[in-house]
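Sequence first, predicted coordinates after that:
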Amino acid sequence: MLQKALELSDIFAPHEAKRRDELFQLNRRLIHYTSAAAAVSIIRNSAVWMRNVLCMNDYMEVEHGFQLMRRSFEPPVDSESERGLRAVAAALDAIFPEISKDCIDWFNGWLFALRNKTYVTCLSEHHPSENEYGRLSMWRSYTASQVGVGLIINPLPLYSLSQTFGAFSSPVYYFGDVELRDTFFEIASNVTANKDLLASKGADEVKGYFCMLLRGIAMCTKHPGFHEEKEWRIMHTQGLDEQGALLREVEIINGVPQPVFKIPLKDHLESGMTGISIPDLLEHVIIGPTEFPMPVKDAIVIELEKAGVKDAETKVSYSNIPLRT
C-alpha cells in the first residue's frame, strides 16, 4: 500500500522523492533542535508540540511559499513559476478537463486556514559528521539565553503519518521562482508520461495529490539561502485535517496563551502508526554548548530512564563546539 502511494506521490512531488531517497539511501537521521526545558517536557510527557505558524520565530519561514504560489496564479501573473504551473495544469487538464481549476479553487478556498490555522513542528536532516558537535547554526538559534538540545530520531515512522493520525510530514523546499518553475516542468512531464496510470486512478484521487502539492509548496518552501538547514516539517491544519490522535490544548509560552496540538509519542493502531514511542523513536541526544553540561546530561538521562530507554547513559552526549555569542 505504501509503495503504491509513493508511486503517485513521486509523480506529483519528485522534489520530495529526491529528499526522501537521499535520507534513506545515505542512512541519515532527523534531529529536533529545541531547548533543554522543551526536551525534558517531550521525554517526560511523551508528546511533541505543534505550534501555530503565526507564532514561529520568523513568520517569513512560511510566508515565502505563499508568495511564490500567489505569483503563480493570482493576477497579474507573469512569473517563471506561473509558466511552470500552466504546464502542469495543461498536462492534467488533458486527462481530466478543468481539474486544475478545481484544485486552484480548492487551494484558494482553504487559504485562510492554511495561513492562520496550521500548526507545525520542525526537524532537520542530521549528517553523520554532526554526531559529535551538532550544527553550529542551530546552536546559535537555541543557546542565546538557554541550553539547547538536539533530539536525534529514526525518520522511518514519519512515512506512516497520515490524515487519520492527524498530521503529515514534508521536507522543506528551498525554491525561488526559477527553481519552482523547473519543478513544475518536471511534474508536468511526469503527468504526461504517466497519463494512463493517472486516468485509471480517477479524477478525485488525482485531484487529491495535486491539491497536496499546492499545499506543500505553500507551507514548506523557504528562500534558497536557508538550504543548509535541510528542514522537515510535521503539520496539521485545523478544519482541513482530521484531528486523529492529536491532542488540542492551551499552553502559555513566553507569557502568551495559545492553542497547541500535541503529537502523542505512542503507537496509534487506528492509523497504523507504530514505532514512535520514546524508546523506539529516540536514538541519541546532543546537549548544546552550556556552562552546565554534566547536570543537564544527568537530568536528561534520568528522564530517559523513566521513559523506558535502555542504556540511557550511552545515548546522551554534549557538544563542546566553541560558540561565540
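Great, that's in hand. Numbering: from 1, shown residues only.

C-alpha from now on. contacts and neighbour counts both.
Noted.

Chain neighbours aside, what residue packs nearest to residue 9?
In space, and not counting its chain neighbours, residue 9 is closest to residue 209: 7.0 Å by CA to CA, 6 or more residues apart in numbering.

Next: residue 215.
Computed as CA to CA, 6+ apart, the closest residue to residue 215 that is not its neighbour in sequence is residue 107, at 7.1 Å.

sec struct for the one you found, please.
helix (DSSP: H, G, I helix; E, B strand; the rest coil).

which residues sit in contact with residue 310?
Residue 310 makes contact with residue 279, according to CA atoms under 8 Å, 6 or more residues apart in numbering.

Same question for residue 259.
51-52, 248-251.

wait, which of those residues is closest to residue 199?
Closest approach to residue 199 among these (CA to CA): residue 52, at 37.3 Å.

which residues touch that closest one?
Neighbours of residue 52 in contact, by CA under 8 Å, 6+ apart: 116-120, 259-260.

How many residues are close by the residue nearest to residue 215?
Using other CA atoms under 10 Å, the number of residues around residue 107 comes to 18.

sorry, back to before: looks like the residue nearest to residue 9 contacts residue 12 (just checking).
Yes. Assessed by CA atoms under 8 Å, residue 209 is found in contact with residue 12 at 6.7 Å.

neighbour count winner among those two?
A count of neighbours by other CA under 10 Å puts residue 12 above the other of residue 209 and residue 12, at 26 against 18.

take a look at this one as well, against the first:
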Amino acid sequence: MYTEDGLNEDLGSSVFYHYTDSAGLIGILASESIRMTHIRYLNDEKEFTYFMEIFNREFQKSYRQLDKERVDKCTEILDVLKNVKNSTQLYIASFCEDGDQLSQWRGYANGSGYSLGFAVKDLIELMGISYDEVMKAKASTDVVAPNDNGIMLRKVIYDPEVVKEKISKLVNLLMELVCNSESSQDEETNFIFEMLSASSICKHPSFKEEKEWRLIAIEDVHEPYRVKLRSGPRGVVPYIEVPLLSMRDQFLLNKIVIGPSQHQQEQKNGIELYMRTNRKQMVNIDVSASPFRG
C-alpha cells in the first residue's frame, strides 16, 4: 500500500466518502463490496495525457545531454510504458474527504445521489496492514509495500508544483536507469510501475475541490477478483468488486448521506427497511444539507 502526504494521525479518526447513484448504492449494499472501475473508463479520460505532457516537458530538459544510445534506451522504456498503460488492468475506486459536497451532488442532478462513508482506519486495515504499522513506516518512508491483494490507497495530487516535483524525480530515475550500464530489468519494471501509479493520482488543479483519495488495484496482483460489467454513459464499463469486510466479516460501511432531492425521507425509510429486513448492519443515515435540487 502506498501513502501520500496527508495520511497522518489526524486522519485516523476520519471518514472518506464514496459518491454513487442509486444503482451503485444497491450493488454495494447487496454485495458488501466496493466497485473499482477500470482506469480507462473513468470520467476524466485526459488524466494520463495531462501527466505525460508534463513528464515530456521535464524529460526534454534532460535528454539533450544523452548520447544516441541512451536516448534510444529512454525511448524503448517509454514505449514499453505506453504499451503497458494500454494493456494493464488498473482499477480505481474514488473517495472524497467531504461527504456533502455540492460539486459532487451536481453529478447526480436527477436526485439519486448518495455518499457512503468508510473509516480511514478500516480502509487501511482492509489491505492487510494496521493503521499503526502505516504510521510507523511513514516516519521513515513514503512507501509501504503493497500487500498480497495489491491494493493501494493514494491521495490525489492537484498542486502543479507538487506534480512537477514528483515527475522531476521520475525523470531523474529514468536518467539513472539509462546511464547505468548495470541497471536490471527489475529496475526498469519498477520505474514503469512508479510511472503508472503516479499517473493515476496526478490531476489538473481545476479538480482540486474534489479532495479525492483513490483505492487502486493492479492486474497482476488481484487474481481473486473477476471482472464484471455495468452500464455507463458510453456503454459497458468493466469493474471488479473488492469485499468491504472486517476480519470478523462485518461490513465496513460507516455512514450513508442521501443527496439533495425532494424525497430524502422516503429514501431514508427505504434504505432502513432494506437494512433491517435483510439483517444488514444498521448505519447512520443522514440527509444532505445542500440546497441544490438539480
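Happy to help now that I have it. Because the structure is predicted, anything quoted here is derived from the model rather than measured.

I'd like the contacts of residue 52 of structure 1 written out as a markdown table, with distance to residue 16 of structure 1 added.
Below are the contacts of residue 52 of structure 1 laid out as a markdown table (distance: CA to CA, whole Å):
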| residue | distance to residue 16 of structure 1 |
| --- | --- |
| 116 | 24 |
| 117 | 24 |
| 118 | 20 |
| 119 | 20 |
| 120 | 18 |
| 259 | 30 |
| 260 | 27 |
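
Across to structure 2, which of the residues you listed hold up?
With both residues aligned by TM-score structural alignment, their matches' CA atoms under 8 Å, the contacts of these that structure 2 also has are 117-120, 259-260.

just the strands in structure 1 please.
Here structure 1 has its strands, by DSSP state E, at 29-35, 47-52, 118-126, 148-153, 168-171, 173-174, 221-222, 231-237, 247-253, 256-264, 282-287, 316-318.

could the ones you listed go into TSV alongside distance to residue 214 of structure 1?
As requested, those are exported to TSV (distance: least, CA to CA, whole Å):
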stretch	distance to residue 214 of structure 1
strand 29-35	25
strand 47-52	20
strand 118-126	15
strand 148-153	28
strand 168-171	13
strand 173-174	12
strand 221-222	11
strand 231-237	14
strand 247-253	26
strand 256-264	23
strand 282-287	32
strand 316-318	40
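
so which of those strands comes closest to residue 2 of structure 1?
It's strand 168-171; of the strands of structure 1, that one is closest to residue 2 of structure 1 (CA to CA) at 14.1 Å.

now what about stretch 9-26 of structure 2, what contacts it?
With CA under 8 Å, 6+ apart, stretch 9-26 of structure 2 has contacts from 93-99, 104, 108, 112-121, 131, 135.

now swap in stretch 200-219 of structure 2 and tell me
With contacts defined as CA under 8 Å, 6+ apart, stretch 200-219 of structure 2 is touched by 36, 39, 47-48, 50-51, 88-98, 103-104, 149-160, 163.

Can you say which of these are buried?
36, 39, 47-48, 51, 88-98, 104, 149-158, 163 (16 or more other CA atoms under 10 Å).

Mind checking the strands of structure 1 for the one nearest to residue 205 of structure 1?
Closest to residue 205 of structure 1 of these is strand 168-171 (CA to CA; 17.3 Å).

Structure 2: matching residues for the closest one?
For strand 168-171 of structure 1, the aligned range in structure 2 is residues 152-155, judged by TM-score structural alignment.

Now that stretch on structure 1. Mean distance?
Overlaying structure 1 shows stretch 152-155 of structure 2 at a mean distance of 1.8 Å from the equivalent residues (mean CA distance after the TM-score superposition for structure 1).

Determine how far that stretch lies from the middle of the whole chain.
From the chain centre to the centre of stretch 152-155 of structure 2 is a distance of 6 Å (CA atoms, centre = their mean, to the nearest Å).

Repeat that for stretch 258-270 of structure 2.
The answer for stretch 258-270 of structure 2 is 28 Å, by CA atoms, centre = their mean.

Check stretch 197-216 of structure 1 too.
Centroid separation for stretch 197-216 of structure 1 versus its chain: 20 Å, with CA atoms, centre = their mean.

Can you list the neighbours in contact with that stretch?
Identification of contacts with stretch 197-216 of structure 1 by CA under 8 Å, 6+ apart yields 8-9, 12-13, 69, 95-96, 99-100, 103-104, 106-107, 114, 170, 191.
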